[in-house]
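[1] turn this into a structure:
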Amino acid sequence: MDHFLYRDGVLHAEDVGISLIAAAVGTPFYLYSSSTLLRHFKLFDDALHGMDHLICYAMKAASNQAILKLLGEAGAGMDVVSAGEYTRARAAGIPGDRIVFSGVGKTRAEMELVLKGGIRQFNVESEPEMRVLSEVAVSLGHVAPITIRINPDVDAKTHAKISTGKKEDKFGIPILRAREVYALAAALPGLKVIGIDVHIGSQLTELEPYGLAYEKVAELTEILRADGHEISRLDLGGGLGIPYENNNAHPPTPEDYGALIREKVGHLGCEIEIEPGRFIAGNAGILVSEVIYVKEGEDREFLIVDGAMNDLIRPAMYGAHHEIVPIIEPKAGAAYQPYDVVGPVCESGDTFAKGRPLPRMHAGDLIAFRSAGAYGAVMASEYNSRPLVPEVMVHGDQFAVIRARPSLEDIINRDIIPEWV
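    Okay, here's the model as predicted:
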């Protein structure tokens, strides 16, 4: 469920007509519903009620500080994967003891920044990283709390580019080597082992892969405890999928996911962390765009809009589907026809949809790309020297720009021409 609904013939975000926002902000722009963000966070929090747990929002999905502050004030922690994300989280008021630092390529500078600023744990991904982290921690007089990310060799049955838990993926330690790697970690002076981390992929639409991975984690927990390691925390990752297509598909709910966690690892007495991102932010955001032209092709019509692949790259990068809806509600019985919906970037890959049924559209009409809150604005670029689109958040009958659109002068003035040119 989200809070983007037609009312009086116009698509609204909560209690604000989107046409009004477009007139004030200009198109294209990202639009988030604060009520949807909070509702989705609470679904996960409720699903683990009664268990010692922390919901660490995977902020790579959408990292505007307004979103982070909103979720942080509701009790969320953060899963970060760079110094930039860590700094954003702290700037949004998230305390260090609610931030976990993931990622395969943490640098010495990032480790130092995070250790000085405060951190809940490092999710360590390799033996070289482990040794470097120990050296940095010792040099600062710190002990770094760590979980070790285990690669369980489980197929998440998702897109190849967002699968992270198979043996050929770059993430984690092979589970068959876990005991020797944990022994190394225990021997390093700057580290304190506190648990196990696992994350098998994103946009999972069934629970079976989670079940297989968590069974392996439960078995490993018992083995490592028998070896003398303190395993008090399990970071179980995230990746629960959302329905991008209006085809009656129903991915598992947070309640289903929570029940599985209780079944597979609830008996271990560990604190549970999960790292949802897409499920919280995906359906909480849309991209609003205006039709520039309707172009007649030889065998099709093109809907040329002012949003482009640099604004929302998922269709070009993953072949991803986003529902496209007009901001003005079609009249009952309105005829639909197929359009190729494309942007103005000079690449054929700048295509959002082919043959998509829509009511008759005209230049100046507004459309919304639904389920664009996750991996939309954060993956945007200034390709073709197009300004990054603004981000807007709605709260009830109020809206605010939470990231302004830069001017062309802002973009161009960042360039530095050396004197010798």
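[2] only C-alpha atoms for contact and neighbour calcs from this point on.
    Fine.
[3] list the contacts of residue 113.
    Residue 113 makes contacts with residue 83, as judged by C-alpha atoms under 8 Å, 6 or more residues apart in numbering.
[4] residue 317 versus that one, what's the distance?
    Distance check for residue 113 against residue 317: by C-alpha to C-alpha, to the nearest Å, it reads 33 Å.
[5] same check on residue 242?
    Residue 242 is 18 Å from residue 317, by C-alpha to C-alpha.
[6] what does residue 284 give?
    21 Å.
[7] more neighbours, those two?
    residue 284 (29 against 12; other C-alpha atoms under 10 Å).
[8] thinking the more buried one is in contact with residue 32, fair?
    Yes. When contacts are counted by C-alpha atoms under 8 Å, residue 284 is listed as touching residue 32 (5.5 Å).
[9] overlap of the contact sets of those two?
    Common neighbours of residue 284 and residue 32 (C-alpha under 8 Å, 6+ apart) are residue 373.
[10] so what's residue 349 up against?
    Residue 349 sits next to 309, 316 when contact means C-alpha under 8 Å, 6+ apart.
[11] a helix runs through it, doesn't it?
    No. Residue 349 sits outside any helix when classified using DSSP: H, G, I helix; E, B strand; the rest coil, being coil.
[12] and this one, please, so the two structures can be compared:
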Amino acid sequence: MDWFPHRNGELYAEQVPVTDIAEQFGTPAYIYSRKGFEEGFKAYQQALAGWPHLICYAVKANSNLAVLNVLAKLGAGFDIVSVGELERVIAAGGEASKVVFSGVGKQRHEIRRALELGIHCFNIESDTELERIQQEAQALGKVAAVSVRVNPDVDARTHPYISTGLKDNKFGIDIKTAPAVYQRAAELPNIEVLGVDCHIGSQLTSKEPFIDALDRLLLLVDQLRDMGIILKHLDIGGGLGIAYEAHEQPPTPSEYLGQVKERLAASEHHKHLNIVVEPGRSIAAQAGMLVTSVELIKQSDHKAFTVVDAAMNDLLRPAIYSAWHDIEPVVTNNGRQEILCDVVGPICETGDFLGKDRKLSLAEGDLLAVRSAGAYGFGMSSNYNSRCRPAEIMVDCDQVHQVRRREKLADQWADETLLPEG
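    Here you go, the predicted structure:
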């Protein structure tokens, strides 16, 4: 379902014209649909119905407090990679007992805080980290639940920067050496071995890599059972892609997770495993867009450039991943001639573009919508070129809420100081 429909040639956010939102809050601005986030999460609930599960939304995809609160109210757990994300979850009304803590570089103070709050488990990514968690748990007189994130050496067939399941990637523990880590974990007095975790990459558009990784995980589960280590949950990570372009047809959560449940149900040794998933992009991406204004159109002998007021500091994905986002006028202009152009920002970098070779009918002052920008949009934004970060707006039916005000110039240097005189 599209939560940003067209009505009479004009783009809406749920029941509100996007032009009205831009007029009230300015551009560039991120606009989110509450219904979009809710339906994205519910798709996973429906897919896992009838099987014990925990859906841990990946906070890094979009960490706005309003977004986290909407999902917490639906019963979401959360996948975090820093104590900052943990504190955001708590501030947004999330439950620490539904949090899994991932990431290769957990600091001691982060581990302590997670133990104090009582998170669901740590996804450990090295034997060194296991020993660190044991030490911190022992010092606090607590038992830390852990899953071992294994690296199954599965090619996710995605962009190399977001592929995480190959042996050359920094993530996880080689699945071949994982049994020794589990054995050590089982011996430690302040560690509870809870499960196994695997995340092979992001923006996957076919089921095959997921199922390949799953089959390797289940072999490990069986090997550990033979060692006397009985796991309670299977964390299959996230990474399910979305259709940024029309030709992309990723599986739905039901199509993918239906096969996972079939695999588990096929063996008496696997039926007891709770399923943990960590979706981010597939919940958030299509629930948001970036709206920007056309500043000017620059025509050279070789190319046309549509210069807008959004830039790579607002939406970084095109610059670092050559990522595609559909770009369309907020108001259809059928009477204007269509031009082939690059949509670029004002930042002093050749890589500052939102889209290349786009056919658009537009003029100075028009509004453009950069679609599917609800994930890894604002969260990756910056103050590069001393630009202020945009506002974030959440639309709920016919209600419009500013969930983050536009940054002001003085906010940028509020924590900076001059050197003393002399």
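[13] packing partners of the lengthiest helix in structure 2?
    If each helix of structure 2 is counted by residues according to DSSP state H, the longest one is helix 208-226. In terms of contacts (3 or more C-alpha pairs under 8 Å, 6 or more residues apart in numbering; DSSP states H and E), helix 208-226 of structure 2 is packed against helix 178-187, helix 253-265.
[14] the ones you listed: which one's closest to residue 143 of structure 2?
    Closest to residue 143 of structure 2 of those is helix 178-187 (C-alpha to C-alpha; 11.7 Å).
[15] that closest one: which residues count as buried?
    Neighbour counts over helix 178-187 of structure 2 (16 or more other C-alpha atoms under 10 Å) mark 178-179, 181-182, 185 as buried.
[16] out of the residues you listed, who's nearest residue 278 of structure 2?
    So of the buried residues of helix 178-187 of structure 2, ranked by how close each gets to residue 278 of structure 2 (C-alpha to C-alpha), first place is residue 178, at 21.1 Å.
[17] so who does the closest one touch?
    Applying C-alpha under 8 Å, 6+ apart, we find residue 178 of structure 2 in contact with 148, 150.
[18] against residue 303 of structure 2, how distant is it?
    Here the criterion is C-alpha to C-alpha. By it, residue 178 of structure 2 lies 54 Å from residue 303 of structure 2.
[19] show me where structure 1 has helices.
    Under DSSP H, structure 1 gives helices at 18-25, 34-47, 65-73, 83-91, 108-117, 127-140, 178-187, 208-226, 254-265, 278-281, 314-318, 408-412.
[20] ok, average deviation of the longest one from structure 2?
    Read that as helix 208-226 of structure 1. Following the fit onto structure 2, the mean deviation recorded for helix 208-226 of structure 1 is 0.9 Å by mean C-alpha distance after the TM-score superposition for structure 1.
[21] likewise for the shortest one?
    By mean C-alpha distance after the TM-score superposition for structure 1, the fitted helix 278-281 of structure 1 averages 0.2 Å away from its aligned residues in structure 2.
[22] got it, and the fourth one?
    By mean C-alpha distance after the TM-score superposition for structure 1, the fitted helix 83-91 of structure 1 averages 0.4 Å away from its aligned residues in structure 2.
[23] onto which residues of structure 2 does that helix map?
    Using TM-score structural alignment, helix 83-91 of structure 1 corresponds to residues 83-91 of structure 2.
[24] repeat for stretch 280-300 of structure 1
    Under TM-score structural alignment, the match for stretch 280-300 of structure 1 is residues 283-303.
[25] what comes up buried for that stretch?
    Buried residues in stretch 283-303 of structure 2 (16+ other C-alpha under 10 Å): 283-295, 297.
[26] could you check how many residues crowd around the alignment partner in structure 1 of residue 4 of structure 2?
    Taking TM-score structural alignment, the alignment pairs residue 4 of structure 2 with residue 4 from structure 1. Close neighbours of residue 4 of structure 1, defined as other C-alpha under 10 Å, add up to 22.
[27] contacting residues for residue 4 of structure 1?
    Residue 4 of structure 1 is in contact with 11-14, 33, counting by C-alpha under 8 Å, 6+ apart.
[28] export the buried residues of helix 178-187 of structure 2 to a markdown table and tack on distance to residue 274 of structure 2?
    Listed next are the buried residues of helix 178-187 of structure 2 as a markdown table, based on distance: C-alpha to C-alpha, whole Å:
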| residue | distance to residue 274 of structure 2 |
| --- | --- |
| 178 | 20 |
| 179 | 20 |
| 181 | 21 |
| 182 | 19 |
| 185 | 20 |
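[29] quick one: the match of residue 4 of structure 2 and residue 358 of structure 1, what's the gap?
    From residue 4 of structure 1 to residue 358 of structure 1 the distance is 18 Å (C-alpha to C-alpha).
[30] could you do residue 109 of structure 1 as well?
    51 Å.
[31] of these two, which one has the most company?
    Remark: of residue 109 of structure 1 and residue 358, residue 358 carries more neighbours, 17 against 10, as counted by other C-alpha under 10 Å.
[32] surely the more buried one is in contact with residue 339?
    Yes. When contacts are counted by C-alpha under 8 Å, residue 358 of structure 1 is listed as touching residue 339 (7.0 Å).
[33] for residue 165 of structure 2, which residues are in contact?
    Neighbouring residues of residue 165 of structure 2 by C-alpha under 8 Å, 6+ apart: 151-156, 171-172, 198-201.
[34] grab the nearest non-local neighbour of whichever residue in structure 1 pairs up with it.
    Under the alignment (TM-score structural alignment), residue 165 of structure 2 pairs with residue 165 in structure 1. Excluding the flanking residues, the one nearest residue 165 of structure 1 by C-alpha to C-alpha, 6 or more residues apart in numbering is residue 200, at 3.8 Å.
[35] swap in residue 41 of structure 2?
    Using C-alpha to C-alpha, 6+ apart, the nearest residue to residue 41 of structure 2 is residue 283, at 5.8 Å.
[36] who's in contact with that neighbour?
    Contacts for residue 283 of structure 2 were tallied using C-alpha under 8 Å, 6+ apart; they are 36-37, 39-41.
[37] mark which of those residues are buried, thanks.
    36-37, 39-41.
[38] longest strand in structure 1, by number of residues?
    Scanning structure 1 for the strand with the most residues, using DSSP state E, yields strand 285-296.
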